[in-house]
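Asks: Compute the structure for the input listed below.
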Amino acid sequence: MPASTTTSLQAWLTLSMLDGVGPLTLTRLLQHFPDPARALDADLLTLQSLGLRPAALDIIQRHQQGDAALGAGLEAVNFWLQQPDCQVLCLNSADYPAQLRRIADPPPLLYLQGNAQLLHEPQLAMVGSRHPGPHGAATARQFARSFAESGLVVTSGMALGIDGACHQGALDAGGETIAVWGTGLNNCYPKRHGALARAIVDQGGLLVSEQPPDAAAHAGQFPRRNRIISGLSLGTLVVEASLNSGSLITARLALEQNREVFAMPGSIHSAQARGCHQLLREGAHLVETVRDVLEVLRLPLLAAIEAQPEPGDIAGQSAPASPLWPLIDHNPVSVDWLGEQSRLPVERVMQELMELELDGRIQHTPHGYSRLS
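Replies: Reported below is the predicted structural model:
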């Protein structure tokens, strides 16, 4: 019989559906009762001895007295479990990811859609601002692509900005990515990432949540989701973040979980770089290339380093032959400055810039021309 239909799992699902029985209570019960069905039938004194709150004691007793309305959500979960590639893992399951089990507060239940085997593959968490600067998203996408090509699973939180770019970069490479949601897997948040979520599953990736499938978005769920992102991964790379970014929560959780923390430097004039600079001052590994991460993680993936493009190359393409390319970096420069440095006439400079822009190598900003990657 599939794990999703076992009596044991049904008992845990029932408990998780009871208002007042949160993750901490569920974990406490899980640690005490080898057979979770016994938790539903336990007497009041036994439950009190476990230190359960009065609200949890009351709700379990009401369930024992036959209050059928308490289990209304169970039917919806069981319907969801009949959908393709959907399953639930309990903390005491042999298939529960070992990396996540070792954190201080692992989620008692994991709702999964997609390729669950990815939970046991080496992962790198990539996170960052929901409102990245002009280069942040492009950089995140490029690095995620390279990590995926190296064999790492890219894990992120499905948010707008850097998170979405990381998932997309892994997909660009035909690689594997895990999206950890703060909502139930029937409620994509943000909604504009619905197509991205479908692509992740269709291309062999995985969606993960500790919330029941129909759970809506609540602010408090997203910081708790971050411990799963970092807990599944060998390390966390912050691509771009302000000082009040939720990405710093993920980085600090990674430190508490004894995982590696990486950060990319940025412009001293950019508020979106200050969070990364703070992490670097606190001892995070500075990242300028894919090699910087792979060498710290010391995995067999190091064999793939030589296949990585040089910084500034796009997805393995060679550097453009344009004489202006060496003069353009991520800090915008003007046409006049490029003319002075290259000693080319303005007409030639404009022609070279147009070709580089058409090739997707540079962009024109209000402050001048700069690289896209």
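Asks: Please count neighbours and contacts with C-alpha atoms only from this point.
Replies: OK.
Asks: so residue 222 sits in a helix?
Replies: Yes - when classified by DSSP: H, G, I helix; E, B strand; the rest coil, residue 222 is found to be part of a helix.
Asks: So what touches the helix or strand residue 138 falls within?
Replies: Following DSSP states H and E, the helix or strand that holds residue 138 is helix 136-150. With contact meaning Cα atoms under 8 Å, 6 or more residues apart in numbering, helix 136-150 is reached by 126, 153-154, 161-162, 165-176, 239-240, 290, 301-302, 304-305, 308, 314-315, 372-373.
Asks: Buried among those residues? Make that a PyMOL selection.
Replies: Buried residues within the contacts of helix 136-150, by 16 or more other Cα atoms under 10 Å, are selected in PyMOL with:
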select buried, resi 126+153+154+161+162+165+166+167+168+169+170+171+172+173+175+176+239+240+290+301+302+305+308+314+315+372+373
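Asks: Second chain to compare with the first, below:
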Amino acid sequence: MNSTGFRRSLTWIPRKWSGRLLALSMSTEKLLLKLSISRISPANIREYLYSIPGEEDINKDSIRDYLSDYVDVEKVLNLEVEPIYNHLKKKGVNIVSILSDDYPENLKTIPKPPPILFIRGEIVPEDSKAVAIIGTRRPTEYGRSVAWNFAKELASNGFTIISGLAMGIDTNAHRGALEAGGRTIGVIGCGIDRVYPSSNKRLAQMIADGNGAVISDFPPGTPPLKYNFPLRNRIISGLAKGIVAVQAASRSGVFSTVNWALDYGRDVFAVPGNITARQSEGTNRLIKDGAIPVTSPEDILNYFGFSSSVKEEKEVELPGDEQRVFDAIGDEGARIEEICDATGFKPQQVNSILLLLELKGFVREIGGGRYIRNKP
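Replies: Below you'll find the predicted structure:
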């Protein structure tokens, strides 16, 4: 599914990457912070930034000249932001404007890009080669496995993985990229000083401290309100060259991201799923509506003109009883009692074989007595 064959075309605002920019001065970052937390609309801030020659011209005088018609400028300039600014700096947050070379290149091309971003971690020029992997917060084990492995292989081939740091598909996409030693960017629907859900705080820290970044265009302190997430989804779509929908119910936030992607001229891919699974109703519908069906990471690599640099893995071959248990686990995973039913083995025998398969690295337990295969 691409915008040429599915939706209207849009006006683009191409800007050429000109290399990494040195960090903004402290005073400039504080001015951007004041603009962000004020009541000035993003549209007016964006127009102000476009009206000046460069970000070195972000100063009190230029703000007065352009924004005095829209807001009480002196009130904005006198905002006390020192405590907020110091808190952000302790968290390693940088504040960048759309004029910065540290602003993501792909995001600059969308209509009405966010004028100010808060970034934990680092954005690099290579992040323009990016794919977003999105889906439900309540996936099946099949969905988790697909998200993890697509992200892992795409990241191994130089793609930055974009997702929303939510539970489910997002979490598995980020973790798959990190496992590959690749880059990943998490886009959040709240202030950069928060993480939602809170259970992903450690994951967010791993991304920011490692190969990637966590970004937000919401002012610090913004709570994760429901209506923030469609706005977050536009950034996910804007950052990526293509969107991969792994699993989605018939009513899902995935459609918001897909609609933004179509508006921005991004390609939309969908992973087909079990026709009886609620979690695949949405993705199967996307395919019927024109999304590009993909059943392996290689499909996406080939679409963008790349070939996989990861060697194809041979089919797992194990001794008799081990192979039967491994096969019984399947792509969806299985509980011990389900493995017993499929193999006819007693629980004690299944437990012993599972322990052996874990030691060999072929399977892992994910809680509640449920086991899944470890994919390379």
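Asks: What would you report as the TM-score here?
Replies: The TM-score (TM-score structural alignment, normalised by the length of structure 1) is 0.78; 340 aligned residues with a Cα RMSD of 3.4 Å.
Asks: hmm, back to that, which other residues reach the following helix or strand past the helix holding residue 138 of structure 1?
Replies: Proceeding N to C from helix 136-150 of structure 1, the next assigned helix or strand is strand 153-156, under DSSP H and E. Strand 153-156 of structure 1 is contacted by residues 118, 121-127, 144, 147-148, 163, 166-167, 170, 175-180, 229, 233 when judged by Cα under 8 Å, 6+ apart.
Asks: cool, stretch 211-227 of structure 2 as well?
Replies: So stretch 211-227 of structure 2 is in contact with 33, 36-37, 84, 114, 116-123, 178, 181-194, 196, 204, 207-208, 232, going by Cα under 8 Å, 6+ apart.
Asks: returning to what we had before: how about the helix holding residue 138 of structure 1, aligned to which bit of structure 2?
Replies: Under TM-score structural alignment, the alignment places helix 136-150 of structure 1 onto residues 143-157 of structure 2.
Asks: ok, now stretch 257-270 of structure 1?
Replies: With TM-score structural alignment as the criterion, stretch 257-270 of structure 1 aligns to 264-277.
Asks: Then stretch 183-202 of structure 1?
Replies: Going by TM-score structural alignment, stretch 183-202 of structure 1 lines up with residues 190-209 of structure 2.
Asks: Stretch 86-95 of structure 1 too?
Replies: So stretch 86-95 of structure 1 sits over residues 93-102 in structure 2, by TM-score structural alignment.
Asks: Now do the end-to-end distance for that stretch.
Replies: One end of stretch 93-102 of structure 2 sits 13 Å from the other (Cα to Cα, to the nearest Å).
Asks: In structure 1, what residue corresponds to residue 177 of structure 2?
Replies: The alignment partner of residue 177 of structure 2 in structure 1, by TM-score structural alignment, is residue 170.
Asks: in a helix, that's where that match is, yeah?
Replies: Yes - judged by three-state DSSP, residue 170 of structure 1 forms part of a helix.
Asks: and it, what does it touch?
Replies: 141, 144, 145, 146, 147, 148, 149, 153, 154, 176, 177.
Asks: Kindly report the same for residue 185 of structure 1.
Replies: 111, 113, 207, 208, 209, 211, 212, 213, 214, 215.
Asks: Can you select the buried ones from these in PyMOL?
Replies: Selecting only the buried entries of these in PyMOL, with 16+ other Cα under 10 Å as the criterion:
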select buried, resi 111+113+207+208+209+211+212+213+214
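Asks: What about the contacts of residue 185 of structure 1, which are in strands?
Replies: 111, 113, 207, 208, 209 (DSSP state E).
Asks: Nearest to residue 84 of structure 1 among those?
Replies: In terms of Cα to Cα, no member of those lies closer to residue 84 of structure 1 than residue 113, at 7.9 Å.
Asks: Give me the aligned partner of the closest one over in structure 2.
Replies: Residue 113 of structure 1 maps onto residue 120 in structure 2, by TM-score structural alignment.
Asks: from memory its match sits against residue 93, does it?
Replies: Yes - in this structure, residue 120 of structure 2 is within contact of residue 93 by Cα atoms under 8 Å, at 4.5 Å.
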